[in-house]
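Asker: Need a 3D model of the sequence below.
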Amino acid sequence: MNEPSGAHAADELRARAEAATTGTPYRYRWTERGFDLVVDVPLPGGRRVHTYRVALLLAGRTFTLTDVVHTHERGPLGTTRKTVETGRARYRTWSRSLDGSERHSFSSADGHRLIRGVAGELGWRELKPATQKAALVTGAFGGLVALGTLIALAIAFWP
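Answerer: Alright, predicted model coming up:
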């Protein structure tokens, strides 16, 4: 099978991602390093914009996926709060209108699946961000320390 060159493969992935978002709430945006998928998430009393930022690494046909979540919430007495989260965001929201006529739901996992599905079909694989790898190592180390502590306590207090 004849594999497309790196730049051609990236263009093909971009085109497939753009086509996959047609007729969905996701808006496709081309970027210099890859592409973004942007979706408005309904929130009661506020607004959230979730951006799935995909950076393509031509060597090895790999990509990184970063979530950027902008939230604008209105509080009591007209106060507002704006936050930006970057990294890996996993959440689900549900809402409906006061009269119950409109219902909205959103899962951040749907966008992740869309991107991974399109990329996987074309032979691209995801690289985990360094922060996620560091969290995994830290969690494993913490688990080993806890296990060692339990064993030490069991030995120390064994009748």
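
Asker: going forward, measure contacts and count neighbours with C-alpha atoms only.
Answerer: OK.

Asker: Flag every buried residue along the helix or strand where T66 lies.
Answerer: Assessed by DSSP states H and E, T66 sits inside strand 62-74. Along strand 62-74, these residues count as buried under the neighbour rule (16 or more other C-alpha atoms under 10 Å): 62-63, 65-72.

Asker: now stretch 84-92
Answerer: By 16+ other C-alpha under 10 Å, the buried positions in stretch 84-92 come out as 88-89.

Asker: again with stretch 122-135
Answerer: Under 16+ other C-alpha under 10 Å, the buried positions of stretch 122-135 are 122, 124-126.

Asker: out of those residues, who's nearest S107?
Answerer: Ranked by distance to S107 (C-alpha to C-alpha), the buried residues of stretch 122-135 are led by E126 at 20.0 Å.

Asker: Can you give me the separation between that closest one and L57?
Answerer: For E126, the distance to L57 under the criterion C-alpha to C-alpha, to the nearest Å works out to 10 Å.

Asker: Wait, V38 touches Y26, no?
Answerer: Yes - in this structure V38 lies within contact range of Y26 using C-alpha atoms under 8 Å: 5.4 Å.

Asker: Filter the buried residues of stretch 122-135 down to the ones in strands?
Answerer: With strands defined by DSSP state E, the entries of the buried residues of stretch 122-135 inside them are 125-126.

Asker: Now flag whichever of the buried residues of stretch 122-135 is closest to P76.
Answerer: So of the buried residues of stretch 122-135, ranked by how close each gets to P76 (C-alpha to C-alpha), first place is E126, at 42.1 Å.

Asker: Not counting sequence-adjacent ones, nearest residue to that closest one?
Answerer: F63 (5.0 Å; C-alpha to C-alpha, 6 or more residues apart in numbering).

Asker: Alongside the first, I'd like the structure of this one:
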Amino acid sequence: MSDTLYARVQAAAEDTSYRLRRTGRGFDMTVDVPGLGRNTTQVHTYRVELHPRDKTFTMTDIVRTHERGAFGTSTRTVKRGRVRYRTWSRSLDGSERTSFSSADGRRLIRGAAQELGWRELRPPTGKAALVFGAIGGLTALGTLIALAVVFWP
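Answerer: Modelled structure (predicted):
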């Protein structure tokens, strides 16, 4: 069952710059992000964990960025979770344009999964962020109400 999903995503990614690699619990789909400049490279990986018994999967973005600075310095960063962004660039003479959207890879994987009846679950980090966001929102609302009560004329 998971082999079928992998094959479907692989077929959908054919003739694109996405590369697939099997992992112990699913697969990674990786792409080099274009258009970031001469001194910056970025690799975006969509890590897909499959749960074949339930026909569910989770998807986590892993974005690795390497920036080379002056005097041989460099900075490497890694972001995990749900990372959304878009890049675009144009050559100096305007003849070549490149663009990238992190949503495109997600759509490719979701489309293939949906065709086969698979359902996406939120990764644990996404659930935690939702809980903390709700708590923060409720705290802000409570603070605003308290301020309104205290300073109401």
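
Asker: TM value for the aligned chains?
Answerer: Both chains were compared after superposition, and using TM-score structural alignment, normalised by the length of structure 2 their TM-score is 0.91; 151 aligned residues with a C-alpha RMSD of 1.4 Å.

Asker: that older thread, not counting its own residues, what contacts the strand holding T66 of structure 1?
Answerer: Outside of strand 62-74 of structure 1, the residues within contact range by C-alpha atoms under 8 Å, 6 or more residues apart in numbering are 45-57, 80-89, 124-129.

Asker: re the thing from before, and the buried residues of stretch 122-135 of structure 1 as a markdown table, adding distance to A156 of structure 1?
Answerer: Compiled in a markdown table, these are given as follows (distance: C-alpha to C-alpha, whole Å):
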| residue | distance to A156 of structure 1 |
| --- | --- |
| L122 | 56 |
| W124 | 52 |
| R125 | 48 |
| E126 | 46 |
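
Asker: out of the buried residues of stretch 122-135 of structure 1, who's nearest A152 of structure 1?
Answerer: Nearest to A152 of structure 1 out of the buried residues of stretch 122-135 of structure 1 is E126 (C-alpha to C-alpha; 39.8 Å).

Asker: Which position in structure 2 pairs with that closest one?
Answerer: Residue pairing (TM-score structural alignment): E126 of structure 1 is matched to E120 of structure 2.

Asker: Same check on W158 of structure 1?
Answerer: The alignment partner of W158 of structure 1 in structure 2, by TM-score structural alignment, is W152.

Asker: how many other residues sit next to that match?
Answerer: The tally of other residues near W152 of structure 2 (other C-alpha atoms under 10 Å) stands at 7.

Asker: How much space separates it from I145 of structure 2?
Answerer: Between W152 of structure 2 and I145 of structure 2 the distance is 10 Å, computed by C-alpha to C-alpha.

Asker: Over to A11 of structure 2?
Answerer: Using C-alpha to C-alpha, we find A11 of structure 2 at a distance of 55 Å from I145 of structure 2.

Asker: for structure 2, what spans make up the helices?
Answerer: Counting by DSSP state H, structure 2 has helices at residues 2-13, 102-115, 124-151.

Asker: Dump those into CSV; add distance to S91 of structure 2 as well.
Answerer: Rendered in CSV, the data for the helices of structure 2 read as follows (distance: least, C-alpha to C-alpha, whole Å):
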stretch, distance to S91 of structure 2
helix 2-13, 26
helix 102-115, 21
helix 124-151, 37
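
Asker: To G94 of structure 2, which of the ones you listed lies closest?
Answerer: helix 102-115 (23.8 Å).

Asker: Packing partners of that closest one?
Answerer: Contact here means 3 or more C-alpha pairs under 8 Å, 6 or more residues apart in numbering; DSSP states H and E; on that basis helix 102-115 of structure 2 packs against helix 2-13, strand 40-51.

Asker: Now the most centrally placed residue in structure 2. Nearest residue, chain neighbours left out?
Answerer: Among the residues of structure 2, D61 comes closest to the average C-alpha position under C-alpha atoms, centre = their mean, at 3.5 Å. In space, not counting the residues next to it along the chain, D61 of structure 2 is nearest to Y46; the distance is 4.8 Å by C-alpha to C-alpha, 6+ apart.

Asker: same question, R74 of structure 1
Answerer: Counting by C-alpha to C-alpha, 6+ apart, T80 is the residue found nearest to R74 of structure 1 once chain neighbours are left out, at 4.5 Å.

Asker: Please consider this matter closed, and thank you.
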